[in-house]
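> quick one, what's the 3D model for this:
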Amino acid sequence: MSKIARLAIQSGLPQLDRLFDYVVPDALLDNISIGSRVKVGFGNSKKSLEAFVIEFAESSDFKGQLSEVQSIVGTGAFLESEIFLLCRQLAERSACALGEVLKTAIPAHMPRAYAAHTAFSEVTDAIQGEMASTFEAEYLSELAAAGARAFLLSEPRELKLALGQKQISTPAWLALFLAIAVKNIQRGQSTIILVPDYREHTIVVSAIKALGLDSYLADYSQEQAKSKQYTGFLRALDRQPRIVVGSRSAAFAPVHKLGSILLYDESDRSYVDQSSPYLHTRDVALVRESIQDCSLVMASHSMSTDVRRLLDTGYLSDATLSYSPPRISISEPGLRVDSHAYNAIRQGLIVGSVLVQVASLGDSTALYCKLCDEVARCPNCSGPLWVDSGGSKKCRWCNGFALDYLCNCGSAEFSLGRAGATRTAAELGKSFPSARVVESTGENRLVRIKPGKTLVVATAGAEPYLAGGYAAVVLLDARIFLGKQNLRSLEESVRVWSNAVAKLATKSNGVLVGVSGELAQLFALWDHSRISSNELAARKELQLPPAVRMGSVTAELNLVSAISESLSQFGSVVKIGPAPVPGKPGSSLWRLIFKYQYSEGISLARHLKSEVTRIASGRSRVTDSGRNARAVTIKMNDAEVV
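Okay, the predicted model is just below:
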């Protein structure tokens, strides 16, 4: 007898945002199960859609004739029940379709990668020897306990870690994460390690391999080919303990018996998904921990206001251990590279390598008319011009290059603005001719450098690792970081400074150039708790995130106005705007910003989702690139609006 399967279709269309009943033909009965990936037809479309079996039913409320499941993709369950529950909750909180979150959680099927994986039956090796670390067994047990939720300020230096006969030196946060992962494996449980970008990912994977834990690794790196990414998903799906390493998508890894989610540097903007459903990995980890009752450990070198709020409410516990703070001195505002910074670089190069952090890449961050000092602007979009590391003039808005610049005053000559990484490296290279000078940016990607007398000039977040640490770290352009027009400029500045200082060698010196006052003093004392508490208090007074949530609705003016009017039923929701979307001359898009309390999030998301379906169903708009996009974009937690 045929049975009925209730399916979740992997589509972002609002009309498909519910479960659909399909008949399972007799030929597929033996192979289909809850969580199976299947192909189905829908309506008059000739194209098959992928869907997942959520449950089976004896009967259907649909009065017409049910369509049949066309085929089964692969064997076994691709969508675990916990992952489906996670996706459903996140979709509800984000005012988006379930299918959009499913696309984030479950990668597209790769037949060759699937065949290769199923043909190779791997048995993980038993862990050889005992784990030796500086962390006490009781401390590790507390962090790995079911339901534990903790944050810790990681020690800003390297620590030794040994497993049997294998020993490595690694950043303190990674030593802790690996110690927890090994403890979980010994209990038959899996671990998810989340890192912001490829540098940390490379360091983590290298450490896992150096300890002989290769057979437990499930690599979720987005730097890999799609087939390799799918292999990482399939390895996570295996019914044996795994150590999953990745960024945003790894938070959905369908691991066997999840023991811990370990999140490094949770306030890094790389954790924010730039496309729908616009999720933050920190939020995904928090929701998943509440569903699966695993442990959640966040480790950073600074403390964000979001974590400060969670600590103040008691949702997270503070698991920071006592350690000697790094040695940091402050240089008053003045020259960009003053005598204090110069001496720190000179003395550091005597014994080893020196790291210099700068705010911008390229040769010059801006161009000015040589005659009238007006900012040089792009002839195509009026965006500001700058000079990249290759010496080419580029526009910051449209990324146009080789532009013919002509000022309104008639002059075609320009002068250079503030130095970027390329010019800084050239200037410091002249001052220290005996040192090897290396530039590290998002364009020139370095993960590690070899020991030696090397002067590294790096943009924030691009600082390469050095075994044993740098002999000196100099933080330039501090006022530029603090002066960015963003609500989180202070805490983002402290974060990137702290991550650079964490690469210092033991008993070496760091220098922060151009900052004075209380912030400089607290940073020199490494008092991140006080910095975050002060910042959160200011946000509470102004009712800004994370004291409240802030979201946005972006669409054409008539649609935004209709949604704004519907929000009037939520008395505590504060509306700001609508106003034209900035930075897009000639755009017809408007944006409404709204502030709301955390307790209203789910009910508000449901309302917005319903309103968008009602007023914008079947409508779309054309993006600047010529693609079709949804008429309305909703972000329940918009990190870019302030």
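
> please make it C-alpha for all contacts and neighbour counts, starting now.
OK.

> tell me the helices in the stretch 101-250 of the chain, going along the chain?
111-119, 137-144, 172-186, 198-210, 226-237 (DSSP state H, counting those that start in this stretch).

> can I get those in a markdown table including mean neighbour count and distance to residue 635?
Output for the helices of the stretch 101-250 of the chain, formatted as a markdown table (neighbours: other C-alpha atoms under 10 Å; distance: least, C-alpha to C-alpha, whole Å):
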| stretch | mean neighbour count | distance to residue 635 |
| --- | --- | --- |
| helix 111-119 | 13 | 35 |
| helix 137-144 | 16 | 33 |
| helix 172-186 | 22 | 32 |
| helix 198-210 | 18 | 27 |
| helix 226-237 | 21 | 27 |
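
> let's have the ones you listed in CSV, adding distance to residue 468.
As requested, the helices of the stretch 101-250 of the chain are exported to CSV (distance: least, C-alpha to C-alpha, whole Å):
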stretch, distance to residue 468
helix 111-119, 38
helix 137-144, 25
helix 172-186, 12
helix 198-210, 14
helix 226-237, 31
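
> any idea which of these gets closest to residue 461?
helix 198-210 (9.1 Å; C-alpha to C-alpha).

> the closest one vs helix 172-186, what angle?
50 degrees (axes from the mean of the first three to the mean of the last three C-alpha atoms, to 10 degrees).

> hmm, who's touching helix 198-210?
Identification of contacts with helix 198-210 by C-alpha atoms under 8 Å, 6 or more residues apart in numbering yields 166-168, 170, 174, 178, 195, 214, 217, 219, 221, 223, 245-246, 446-447, 464.

> if we use 7 Å, what do you get?
Under the criterion C-alpha atoms under 7 Å, 6 or more residues apart in numbering, residues 174, 195, 214, 245-246, 447 lie in contact with helix 198-210.

> how about the helix or strand that contains residue 341: buried residues?
Residue 341 is part of helix 339-351 when elements are defined by DSSP states H and E. Within helix 339-351, the residues that count as buried by 16 or more other C-alpha atoms under 10 Å are 340-341, 344-346, 348-349.

> could you also give me the structure for this next sequence, so I can compare it with the first?
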Amino acid sequence: MPGGAVARVLVDSPLPQLDQFFDYSVPERFRASARPGVRVRVPLRTGGRIADGWLVELADTSEYGGRLSELEDVVSEVPLLMPEVWALARAVADRAAGNASDVLRLAIPSRYVRVERTWVAAPGDPGPLPDTPPAIHGAPAGRVEAGIARGERMSLSADPRPLRLPTGEWVGAWAVTIAVAAAHALAAGRSSILVVPDYRDQGQLEAALAASVDPRRVLRTDARQSGGERYRAFLDATRDEARIVIGNRSTVYAPAARLGLIAIWDDGDALLNEPLAPGVHPRDAALVRQEQSGSALLLMAHTRSVEVERLVEIGWVHDIAPVGSAKPRIIPTEQQATPEPGSARIPSAAWRQAQEAVREGPVLVQVARPGNAPLLACDRCREPARCAACGGTLAVPRSGGDPGCVLCGTRASAWRCPVCDGTKLRVVTVGASRTAEELGRAFPRTRIILSDGERPVLKVDAEPGLVVATRGAEPIADGGYRAVLLLDGERMLLRESLRVAEDCLRWWSNASALAAPGAPVFLVGVAGTLATALSTWRQAEWAATELAARRALRFPPAVRVASITASNAAVARAVEAVRAIEGVDVLGPAPADDGLERAIVRFDYAAGAPVARELRAEMIRVATERRRPVAGRPARRPPVLRVRFDDPDVP
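Just a heads-up that it's a prediction; the model follows:
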């Protein structure tokens, strides 16, 4: 065949047996448009179907000895799959025993023909590069700048306070640090990728970037955009100009010319857990991309995740000690047994401080959950109270009266604790709505602001008021809150999860960082090492202690894990395939949903590649297993074998 007449195509399919290159001949009519990175349509010999795919490479010859099928069509002549994005997708998919096409589905948005034609006709002006960005806030002078220049992996604890931008807008100090770091990379003619958990963080970071760089150099990619806007931003990112790309977890796969910096804010936030296959965390994808590209990597948070602590301890990520940051004034406070009428279960000392602080400005009250109904637990052992009939949560009805199940309505008059046989219940959580009502009665002439998932509030002004917010939904206040009350700590710690303590410390730290310098922050009803770590602002030391405990028990991230969900026989075969690999041990199997079973495979990081290969081979074997129908019987359900590496749902 003449040069470049063979197209190597990755078919867009979730089937594991199709996760490989297929060779097609390029007909003469497509010789000019068939370039690496374009979308194509190709025939599949099975059933004569036509499938979408990506033209990844062009070759002179094919190893296939027979006659090649021809490309059916070139969907778009604009290359969308950049070589560096393909290399990243292939690497992270192999690491997680997944399909590269699944990763590309996250990385490349849906096509909009009209947007594409407009973009080709009028590419637009990206604006000038910044001249001399200011020094990076919160780090030793020149330290992060030097790390960006030499492509270093860095961990930096954020300055825990709000800062005022030249525009008069208030943002977290972390946003200023990341924005200026990206400006330094941009000034050197290199792109940056900035990953944040949600739109609240993105808004702060965009405001901070506007003070450092030309807005035309900033590209936003997130689910809140229209499809056309997101596709236009993606097309702009494929150009050769240096850009700053900002968005949520899938942004880590965005194309970026001469990538100089990847920054991730608060990598421990559960919103960064990727729910779609193959479920690769953006932190892990960023580590792979940093190594492939030679860019710098900056991991920032108020509370260092245990995963980052492990990377720091093994020397893969360099810890940078923050400078010039004032620690919040944390005051651990006991939960009072019988709250004062209308005090919303706030201890007396915190109550008095709130009354004084609210005269000067806004006061934040963080609660565990939205809604109105108070949740209950055993008064003796603090076990969450559940319905004996259906297992639902017990709560006091909004209208008052006896406690009952929130699911089936069964009354709990004869409730008995299954752990300690106690019969007395106590309130452990009151929802945000109920707390706002109580505070409204206690402060009749004070403005009450409620912020939760259904009624989000992004910012509040400096006027006096009480802001009741669920965890993660706290608005930023102009000048910072004059006092912060962290309620329901006891209830937050009752959640059954390996990461519950780490999550709580992160929630409380992020809320504390919204306080004005010197303002009191009351942590209610929590004592021990968590309260000490928060009050001394030594979250990194707590993460080191937590990692040591998990290492002793062989819990992640001291080791990696993979969950295997299938029928009993399929789980047994998959487990047998990996059991002989050194450093592997297996927990289970245990019953899972839909009559399936689940086993947990634990393995050292060095064994990750062979474990992924063996489980991948087993997935292909199950997917290609012949299933002949039996006359007179209904068709059998196709076999299921689900594999999830680094599964965040493993308790």
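
> just to revisit the earlier point, what's the most distant pair in the contacts of helix 198-210 of the first structure?
So, the contacts of helix 198-210 of the first structure by C-alpha to C-alpha: farthest apart are 214 and 447, at 20.3 Å.

> the longest strand belonging to the second structure vs the first structure, mean deviation?
The strand that spans the most residues within the second structure, counting by DSSP state E, is strand 49-59. Its aligned residues in the first structure lie a mean 2.3 Å from strand 49-59 of the second structure after superposition (mean C-alpha distance after the TM-score superposition for the first structure).

> related to what we said a few turns ago, which of the helices of the stretch 101-250 of the first structure sits closest to residue 408 of the first structure?
Judged by C-alpha to C-alpha, the one of the helices of the stretch 101-250 of the first structure that comes nearest to residue 408 of the first structure is helix 198-210, at 43.6 Å.

> how big is the offset of that closest one relative to the second structure?
So helix 198-210 of the first structure averages 2.3 Å relative to the second structure (mean C-alpha distance after the TM-score superposition for the first structure).

> residue 595 of the first structure pairs with which position in the second structure?
Using TM-score structural alignment as the criterion, residue 595 of the first structure maps onto residue 602 of the second structure.

> OK, contacts around that match?
Residue 602 of the second structure neighbours (C-alpha under 7 Å, 6+ apart): 559-562, 584-586.

> most neighbours among those residues, which one is it?
When the contacts of residue 602 of the second structure are compared by neighbour count (other C-alpha atoms under 10 Å), residue 561 ends up highest, at 26 neighbours.

> that one falls within a strand, correct?
Yes. Residue 561 of the second structure: assigned to a strand according to DSSP: H, G, I helix; E, B strand; the rest coil.

> leaving out sequence neighbours, find the closest residue to it.
Among residues not flanking residue 561 of the second structure along the chain, residue 602 sits closest, at 4.5 Å (C-alpha to C-alpha, 6 or more residues apart in numbering).

> ok so, going back, tell me, the helix holding residue 341 of the first structure lands on which residues of the second structure?
By TM-score structural alignment, helix 339-351 of the first structure lines up with residues 348-360 in the second structure.

> what's the answer for stretch 195-208 of the first structure, then?
Against the second structure, stretch 195-208 of the first structure falls on residues 196-209 (TM-score structural alignment).

> chain center to the matching stretch: distance?
14 Å (C-alpha atoms, centre = their mean, to the nearest Å).

> same check on stretch 222-238 of the second structure?
With C-alpha atoms, centre = their mean, you get 20 Å for stretch 222-238 of the second structure.

> check stretch 567-585 of the second structure too.
Relative to its chain's centre, stretch 567-585 of the second structure lies at 29 Å (C-alpha atoms, centre = their mean).

> likewise stretch 315-330 of the first structure?
23 Å.

> give me the most central residue, the second structure.
Nearest to the mean C-alpha position of the second structure, counting by C-alpha atoms, centre = their mean, stands residue 272 at 0.4 Å.

> now do the same for that residue: its match in the first structure.
Match for residue 272 of the second structure (TM-score structural alignment): residue 271.

> how about residue 37 of the second structure?
In the first structure, residue 37 of the second structure lands on residue 35 (TM-score structural alignment).

> check residue 508 of the second structure too.
Using TM-score structural alignment, the partner of residue 508 of the second structure in the first structure is residue 497.

> then residue 256 of the second structure?
Residue 256 of the second structure maps onto residue 255 in the first structure when the alignment is built from TM-score structural alignment.
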